[in-house]
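J.: Everything below, folded, please.
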Amino acid sequence: MTLDAQTFMQHLANGISVGSLYALIAIGYTMVYGILRLINFAHGDIFMMAAYFAFFGIAVFHLPWYVAFLLVIGVTVLLGAGIEKAAYRPLRDAPKSSVLISAIGVSFLLENLATFLFSGKPKAFPDFPAMTRVLEIKGISIQVLTLVVPLVTILLLFILLFIVNHTKLGMAMRAVSKDYEIAQVMGIKIDRIIAYTFGIGSSLAAIGAILWGMKYPQVSPLMGVMPGLKCFIAAVIGGIGNIKGAVMGGFILGLAEVLLVAAFSSLTGYRDAIAFILLIIILLVRPTGLLGEKTAEKV
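T.: This is a model prediction of the structure:
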């Protein structure tokens, strides 16, 4: 099936928007892995909890959207840091398999806790007319949100890169990522730096959840499962542990999903499978990812 220029541009804009959301969440995976060599499988469920926080802040407590969003980010940061302290910190010196099992356990805990507290019935995310308004640009119909999401992602990427490369916190994070035992000997407060890392990753997940809720206005306890897996795949595609790689992987995955389904409508039911096919190809061709480097892991 061939696409005319207008249709292609329409799908390209949608692919970039979806890819931007994947990129935001993928950064959380890649930051934690870069420092702890830990795949935080609970990250997708932190994203889900942030979506519920936003829903209750606006739809139930009727807070102004800007107040609700700031509170959502703050509460999600505390949730991420709390999970690190309760579930991961006590296992800092345990075998990697123990930490991985703990991460999976936290994921199931959050999903079942959300089901118990909020019920399994999906809830409608509040509508934001300013974001869902459709613009006509040279015959192409694009939602305002479709333009806003990539801009927010790029802005946050530059802020994060500045923090990592040009601040004392970033210097400490890079030192811990190289060898946290040596960094501790040099006087770096390891627990604090790791907590900051989880907090930053969780804040990006919160922003991603807010934007995701605007784009796909439905909240449910399992809403973080598939996006979480896809964003992990995006991080692997780009080179897990590399922030720029996570963003690149997110865009590649989003564009591949949207454009392939647009070009081949018969693949519509297999959209989620595209991510796993890309993962297999990357692992076969370049196991470290597009921007990843080989590192020797401690055992």
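
J.: C-alpha only now, for contacts and for neighbours.
T.: Noted.

J.: So which residues of the stretch 151-299 of the chain form helices?
T.: Applying DSSP state H, counting those that start in this stretch to the stretch 151-299 of the chain gives helices spanning 168-178, 180-185, 190-215, 225-238, 243-263, 271-285.

J.: quick one: contacts for residue 33?
T.: Shown in contact with residue 33 (CA atoms under 8 Å, 6 or more residues apart in numbering): 39, 40, 240, 241.

J.: at 10 Å what do you get?
T.: 27, 39, 40, 177, 235, 240, 241, 242 (CA atoms under 10 Å, 6 or more residues apart in numbering).

J.: does it sit in a helix or strand, and which one?
T.: Assessed by DSSP states H and E, residue 33 sits inside helix 5-36.

J.: what's the spacing between that helix and its chain's center?
T.: Chain-centre distance of helix 5-36: 9 Å, with CA atoms, centre = their mean, to the nearest Å.

J.: Spit out the contact partners of residue 220.
T.: 48-49, 51-52, 111, 114-115, 118-125.

J.: before we move on, what about residue 130?
T.: Taking CA under 10 Å, 6+ apart, one finds 143, 144, 145 in contact with residue 130.

J.: so what does the helix or strand harbouring residue 72 touch, helix or strand wise?
T.: If you go by DSSP H and E, residue 72 is part of helix 65-83. Using 3 or more CA pairs under 10 Å, 6 or more residues apart in numbering; DSSP states H and E as the contact test, the elements touching helix 65-83 are helix 43-55, helix 190-215.

J.: With distance to residue 154 and mean neighbour count as extra columns, can I get the ones you listed in CSV?
T.: Formatted as CSV, the helices and strands packed on helix 65-83 follow (distance: least, CA to CA, whole Å; neighbours: other CA atoms under 10 Å):
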stretch, distance to residue 154, mean neighbour count
helix 43-55, 19, 28
helix 190-215, 12, 24
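
J.: got TSV for those, with distance to residue 90 too?
T.: Shown next, in TSV, are the helices and strands packed on helix 65-83 (distance: least, CA to CA, whole Å):
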stretch	distance to residue 90
helix 43-55	19
helix 190-215	11
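
J.: I'd like to know which of those lies nearest to residue 92.
T.: helix 190-215 (9.9 Å; CA to CA).

J.: Please give the structure of this sequence too, so both can be compared:
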Amino acid sequence: MDWAQQIVNGISLGSIYALIALGYTMVYGIIKLINFAHGDVFMIGAFVGFYAIKGWGMGIVPALLLSMVVCAILGVVIEKVAYKRLRNATRIAALITAIGVSLLIEYGTLYLRGAQPEAYPNAFPNQFFTIFGASISSQSLYILLISIVLMVILQWVVYRTRIGKAMRAVSYDAEAARLMGVHVDRTISATFAIGSALAGAAGVIFGMYYTKIEPLMGVVPGLKAFVAAVLGGIGIIPGAVIGGLVLGTVETLVSALGYSPWRDAAAFIILILILIFRPSGVLGKNMREKV
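T.: Model (predicted):
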């Protein structure tokens, strides 16, 4: 067994989970909401990329950018229509609404296009390279490269731009940020837009990785990305990246060892262990909260 190749494949898969998990953790860090519709935004991104490449003849980069733009707009619409008026409601109300939005997107897509899966077009030839004696597929390297570039851009946006400073201020104390002149509503919308754009990009590269997409494809990767966010520390951006990479690597190694039926269960076993032994996540800190 080529362990180096399995690890590279695991890191590539984990980078997809990390991109989705970043949306979960950014939204939670701002408004303390678990946006369970996020996995379905990821699904929409995969279909936008599919139609852009196969139907409109776009290359992978234009298709990726189009998917990110469409998903960013969708994320803002979801926030404005479904979540904005629930800012001061109970968390259970917001959570139920998120589940409702998720089901609406899933079954709305099923109604519009049917349940049949689609074979994702091959955007670039898959070749194999020998690196330090290990055979590595070019597809895994492309996916890893795209994910790293997007994560670096996200870090730059969060820590070097005005909107990033506003996001960090609102995350720390929304009312104090408002008093200091930060437009809180605009900042929350920007957070949904950025997180949803990353989910759209993840949908495109997920389609290239697994070569098949369908309207319910966002459920399991969405849940796994949520596990990755909890593993790293929900609300902490580097934690989402670490959690995604760990989860993808564990899944791939479980499959490589011959336990493929357990690869999905591995994510939820990790979730149970984290909640038992370190509920705040790898990078999180235990904090008291009044209820």
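
J.: Most neighbours of all the contacts of residue 220 of the first structure, which one?
T.: residue 51 (32 neighbours; other CA atoms under 10 Å).

J.: In the second structure, what residue corresponds to it?
T.: Counting by TM-score structural alignment, residue 51 of the first structure lines up with residue 46 in the second structure.

J.: Quick check: residue 159 of the second structure vs residue 24 of the second structure, distance?
T.: Per CA to CA, to the nearest Å, residue 159 of the second structure is found 18 Å from residue 24 of the second structure.

J.: brain fart, residue 123 of the second structure
T.: 28 Å.

J.: again, but for residue 142 of the second structure
T.: According to CA to CA, residue 142 of the second structure stands 24 Å off from residue 24 of the second structure.

J.: quick revisit: compare the helices and strands packed on helix 65-83 of the first structure and report which one is nearest to residue 12 of the first structure.
T.: Comparing those by CA to CA, helix 190-215 comes nearest, at 16.0 Å.

J.: how about that closest one, aligned to which bit of the second structure?
T.: Using TM-score structural alignment, helix 190-215 of the first structure pairs with 184-209 in the second structure.

J.: Now that stretch on the first structure. Mean distance?
T.: Taken against the first structure, stretch 184-209 of the second structure registers an average deviation of 0.7 Å after superposition, with mean CA distance after the TM-score superposition for the first structure.

J.: One more: stretch 16-31 of the second structure?
T.: Stretch 16-31 of the second structure sits 0.6 Å off on average (mean CA distance after the TM-score superposition for the first structure).

J.: That stretch corresponds to what range in the first structure?
T.: By TM-score structural alignment, stretch 16-31 of the second structure lines up with residues 21-36 in the first structure.

J.: contacting residues for the residue lying farthest from the centre of the second structure?
T.: For the second structure, the residue at maximal distance from the C-alpha centroid (CA atoms, centre = their mean) is residue 133, at 32.3 Å. By CA under 10 Å, 6+ apart, the contact set of residue 133 of the second structure is 2, 4, 5.

J.: ok, back up a step: more crowded one of residue 142 and residue 24 of the second structure?
T.: Neighbour count, other CA under 10 Å: between residue 142 of the second structure and residue 24, residue 24 has more, with 34 against 15.

J.: can you tell me how far that one sits from residue 50 of the second structure?
T.: 24 Å.

J.: and stretch 151-166 of the second structure, which residues are buried?
T.: 151, 154, 157, 158, 163, 164, 165, 166 (16 or more other CA atoms under 10 Å).

J.: between the residues you listed, which is closest to residue 210 of the second structure?
T.: Among these, and counting by CA to CA, the member closest to residue 210 of the second structure is residue 151, at 21.4 Å.

J.: Now that closest one. Nearest residue, chain neighbours left out?
T.: Nearest non-adjacent residue to residue 151 of the second structure, counting by CA to CA, 6 or more residues apart in numbering: residue 19, 7.6 Å away.

J.: ok, that neighbour - contacts?
T.: 42, 147-148, 150-151, 195-203, 225, 240-241, 244.

J.: any idea what residue 167 of the second structure aligns with in the first structure?
T.: Using TM-score structural alignment, residue 167 of the second structure sits opposite residue 173 in the first structure.

J.: okay but that match is in contact with residue 200, surely?
T.: No. Contact status for residue 173 of the first structure versus residue 200: not in contact, 11.7 Å apart, counting by CA atoms under 10 Å.

J.: Mind listing the shared neighbours of these two?
T.: 31, 194.

J.: what residues are up against residue 122 of the first structure?
T.: Contacts of residue 122 of the first structure by CA under 10 Å, 6+ apart are 217, 218, 219, 220, 221, 222, 223.

J.: Output those residues in CSV, with distance to residue 20 of the first structure appended to each entry.
T.: Formatted as CSV, those follow (distance: CA to CA, whole Å):
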residue, distance to residue 20 of the first structure
217, 17
218, 19
219, 19
220, 21
221, 23
222, 21
223, 18
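
J.: Most neighbours of all the residues you listed, which one?
T.: residue 221 (25 neighbours).

J.: Spit out the contact partners of that one.
T.: Per CA under 10 Å, 6+ apart, neighbours of residue 221 of the first structure: 45, 48-49, 51-52, 110-123.

J.: Mind checking which of those residues are in strands?
T.: For the contacts of residue 221 of the first structure, the ones inside strands are residue 123, with DSSP state E as the criterion.
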